[in-house]
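K.L.:
this is the structure alone, sequence omitted:
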C-alpha cells in the first residue's frame, strides 16, 4: 500500500536513518543547552563515532578554522581552538551529510542537501550581531530546514519516486509544496513540522517552518539563507538575486556592495565545506564564485576501516599533553587526550579510564572510547580487593603497564568477569597512582577487529600510561585553587 498523508509519512520516516541522525542532534542540543556541560562531555560524544572524530579533526585543521596552520591532533584541542558551539554545528553538518549521502543518493537528494548546506552557511553569516551560541543554532536549524524532503527522497516509496520525477534544480519551494501535496498527500512544511515536534528538533525549526507575522531575528536569518540558496541557483546576476539583496540590506544594515561580498564569501565557504564533508557531486551543486576543483576529492574518501599505530600522531599528541601540563590544564581534559592518543595514535580500538569510587571498593568507568562501549559506564565495574592473589591489587603492585592474557602463562591471571564484558582474550592494563595513592586504571584492547596485541601496541600503550602518571604527579604538586 502506498504511503500518503502526514501520519503515514511520519510513521514511515520513523524507520529511516533520520532517527539515528536526530538522536545525536538531540544529544548535542542537550549539551549546548546546559550551563554545566563541559568540553570533555562534548569530546566524549564525538569520540564515540570514529568517522565523526576524523572529520572534526580534518575540519579543525582546514585553512578556514586554522589559518596559522598549527597542527590540531585531538578533539579536545579542536573544541578549545574553534569553540564549543562551532564544533557542535560542524558535527551536525557532518552527520546530516554522512547519513543522507550514504550508498547511492539520487541527484535530486544531493541537490537538496547542497542547498541546505549553502543556506545554512549564508544564514549563520547573516547573524553578525548574535552571539556564537545563537549563530550556531541558526546554522543547525538551517541544516534541518529541508529534513522532511531529504528523508522522503531516501525512501524507496513509489510516491516519493513520483514526486522526484516532477521536480528539478529550479523548482521553487512553493511549487515543491504543491507537488508534495499531490504525490505524497502532505506538503513538506506540514511534514517537517510533524518531524520537528515528534523528534524534538527545537523551537527555532518550528518557528522557521511556520513563521509568525513578526518572526525572531534567528528565524528571519534561516528563511533568508534558504532564499539566498535558491536565488543562487538562478545565477548571481539573476533578477531573483538582485531583488533579494534589497531584503538582505534591510536585515543586516549593510550596503549592497558589502552584502554582495559577504554572500560571495559565504558561497565560497560552502563550496569548501562541501569538499571536506560531502561526496564528489555535492560540491558541484553549490554555486561558488571560484573554481571548485582545487581540492583533491579522492583524498577525502580514502578512509581505512581499521585503526593502526601512527607514530607521528602519537608524537603530536604527546607534545599536546606536555603543553597542557605546562599550562596547568584541567585533569579531565588531560585524561581525555590520553585516551584519544591511545585510540587514534596507538591504534587501540577500545580504551577505558576507570577510577575508584568514593568508598574505594570498586573501579568504575569514567571515560570509554571505541565501538560498542556505550554501556561500559555501567557494566565495566569491578570490585577491588586489597589482598594477595587479587588481580587488580597485583596490577597496582606491579606498578607498570601490562599485557594480560586469559589462559596465559603469566603470573597475573585476569578474572573471567573482564572477558564476560569485553569478549577478548588479551588486553592491556596500567595502574594510575600518585604518591603511592591508587587512583585507577587504564584499559585497552583490539576488541573490534580481534587482532593480536603485538609489540607496537604494547610500546605505545606504555608510553601513554607513563605520561598519565607523570601528569598526575605534576598536577598533585600544584596548589589547589
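P.N.:
Right, received. Where do you want to start? In this text, all values refer to a predicted model and were calculated from it rather than measured experimentally.

K.L.:
use CA for all of it now, contacts and neighbours both
P.N.:
Will do.

K.L.:
OK, contacts around the residue lying closest to residue 12 once chain neighbours are set aside?
P.N.:
Excluding its sequence neighbours, the residue lying closest to residue 12 (CA to CA, 6 or more residues apart in numbering) is residue 3, at 7.6 Å. By CA atoms under 8 Å, 6 or more residues apart in numbering, the residues touching residue 3 are 9, 12, 157, 159, 184.

K.L.:
alongside the first one, take a look at this:
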C-alpha cells in the first residue's frame, strides 16, 4: 500500500545518506553565484578548478561551436569566463557536475534516460527561449537541466522500490500514475523537497518569458513536451498540434520552430559526447534514427603540466593587462598557470591587512582538498621568510633550510618545502604568492615558473592600475 511506503521526507533522508549531497553542495556553490558581480567570477573559477574532471569537461564544451561560435581557442577556465561570460560558464559547470556525480560504468537505463532527458530538455528550453526572443537563456538552461532532479536522485539511489516502479511502467502504467501507486508522491514533488533540503530552490525556479500575445509563460513544460515527442514515434498530426501551440505562444513560424527543435537534438548529442557521456546519446531522439556520435578529437591533456599551457596563460595575462579586467581574475589566472600549467600541487594568494601586520589566505588551488586556506594566517613579524618576501624578494625554502627562516611557515602549511613571492600592485606589496608540492620537493623548474608568473602578475596589475 502506498501509505505504508516511505514518504517524500523519508526519501530525501535516504538520498542524503548517499554521496549525492556532494552534488547538492556543488550545485549550491556554482548556482548561487550572481552573474552580475565580477568578484564571483574568481569564485566560480576556483570551484571548477578544484575538480580536474570538471575542468577538462568544461574546457571541452567551452571550445564547442555551440557555446563558442567564434572558435577562439580557450585553454583556461579564467579565459572561459572572459570569452563566454559568467552565466554561460555556470551553465556548463552545472551540467558537468551532474554527469560527474550521476553517470557511472554501471548506470542503469532509467537513470541514464533521466539524465539524457535533463540535457535534452535544457537544450530544447534554450531553443524555445531563442524563438521567443529572450535575451538571456542561461537561467532557463539551468532550471531546465535540474527540473527533474528528484527523479535523477531517486534512480541513482536505487532500491527494491525502484524495481517496483520500473515494473509498473513496463506494464504500461503512466509514469505519474505509477509514482503515485508505488511511492505515494510524484517525482516533481520529490524534486521540490530535494531542492529545498539542498538550498537550491532559487536556481530551479525558471524566469518567465513574454509570449507574442504579451502574456508570460514558463517554457520548461513546452521543452519537456518536445523531448517526449522526439523520444518516440510521433504522428504528424500530433506534431502539427504542438508546433501550432508553440507558434501561437512565441510568434515564430512553425517551420522555424521545427528546425530549432531538431538542431537542439543534435546539440544535445554533441554535448553529451564532449562530456564523455557517449552512452547517453542513445537515449536522445527517436530510437531508430540515432546518428553516430562524432569522435571526440579534443585534446585530452588539458590538465597536463606543459610549457605550451604556461605560454598560453602568460599570453592571456598580457591580454588582460590591455583591458579593464577584475584583479581577482588576474590572481585566479596566475594560480591556474602555476597549478595546471607548471604542475605545482598547492598554490595560495594571501593578502595583508591594512596595518600590514598580518597575512590572510584569499584564494587557493590544490590537488587534494585540505585546510590550507583556512589555516593560512600569519603574523608577518614572526615569519622571517614572509618579512623578506614583503620586502620584494622571492624566497625558496630549499635554499634557506639551514637558517630556519621557513620553519614556522612550513609547520603550519605542512609543506616539505615552499616558495613565496610578493604580490605587487604599482610597486607596493599587498600580499604574497605561496606554492609547494604538498609532500614532495619543488624543482628548480617549479621555482622558475613561479618567479615568471609572479613577475608577469606584477606587470599585469601595474598596467591595469594605470
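P.N.:
Received, thanks. Keep in mind it's a predicted model, so treat the numbers as computed, not measured.

K.L.:
tm score of chain vs chain?
P.N.:
For these two chains in superposition, a TM-score of 0.87 is obtained (TM-score structural alignment, normalised by the length of the second structure); 453 aligned residues with a CA RMSD of 3.0 Å.

K.L.:
one step back: if we take the contacts of residue 3 of the first structure, which one ends up nearest to residue 440 of the first structure?
P.N.:
Taking CA to CA as the measure, residue 440 of the first structure lies nearest residue 12 of the contacts of residue 3 of the first structure, at 47.2 Å.

K.L.:
and the counterpart of the closest one in the second structure, how many neighbours does it have?
P.N.:
Matched across to the second structure, residue 12 of the first structure falls on residue 14, judged by TM-score structural alignment. Using other CA atoms under 10 Å, residue 14 of the second structure is surrounded by 13 other residues.

K.L.:
and residue 14 of the second structure, how far from residue 185 of the second structure?
P.N.:
Separation of residue 14 of the second structure from residue 185 of the second structure (CA to CA, to the nearest Å): 15 Å.

K.L.:
with residue 423 of the second structure instead?
P.N.:
56 Å.

K.L.:
of those two, who's got more company?
P.N.:
Neighbour comparison, residue 423 of the second structure and residue 185: the larger count goes to residue 423, with 26 against 18 (by other CA under 10 Å).

K.L.:
next helix or strand past the host helix or strand of the more buried one?
P.N.:
Residue 423 of the second structure is part of strand 419-425, with elements assigned from DSSP states H and E. Sequence-wise, the next helix or strand downstream of strand 419-425 of the second structure (DSSP H and E) is strand 428-436.

K.L.:
neighbouring contacts of that next one?
P.N.:
344-352, 359, 389-392, 415-424, 442, 450, 454.

K.L.:
now list the buried members of those residues.
P.N.:
For these, a burial check counting by 16 or more other CA atoms under 10 Å picks out 344-352, 359, 389-390, 392, 415-424, 442, 450, 454.

K.L.:
mind checking which of those residues are in helices?
P.N.:
389-390, 450, 454 (DSSP state H).

K.L.:
hmm, who's touching the helix or strand that contains residue 194 of the first structure?
P.N.:
Using DSSP H and E, residue 194 of the first structure maps to helix 188-198. For helix 188-198 of the first structure, contacts defined as CA under 8 Å, 6+ apart pick out 6, 9-10, 145-149, 176-177, 180, 201-202, 205-206, 209-210.

K.L.:
tell me which residues of that helix are tucked away?
P.N.:
Within helix 188-198 of the first structure, judged by 16+ other CA under 10 Å, the buried ones are 188-196.

K.L.:
figure out how far that helix is from the centre of its chain.
P.N.:
Taking CA atoms, centre = their mean, to the nearest Å, one finds helix 188-198 of the first structure lying 24 Å from the centre of the chain it belongs to.

K.L.:
give the next helix or strand downstream of it.
P.N.:
Downstream of helix 188-198 of the first structure (by DSSP H and E), the next one is helix 203-209.
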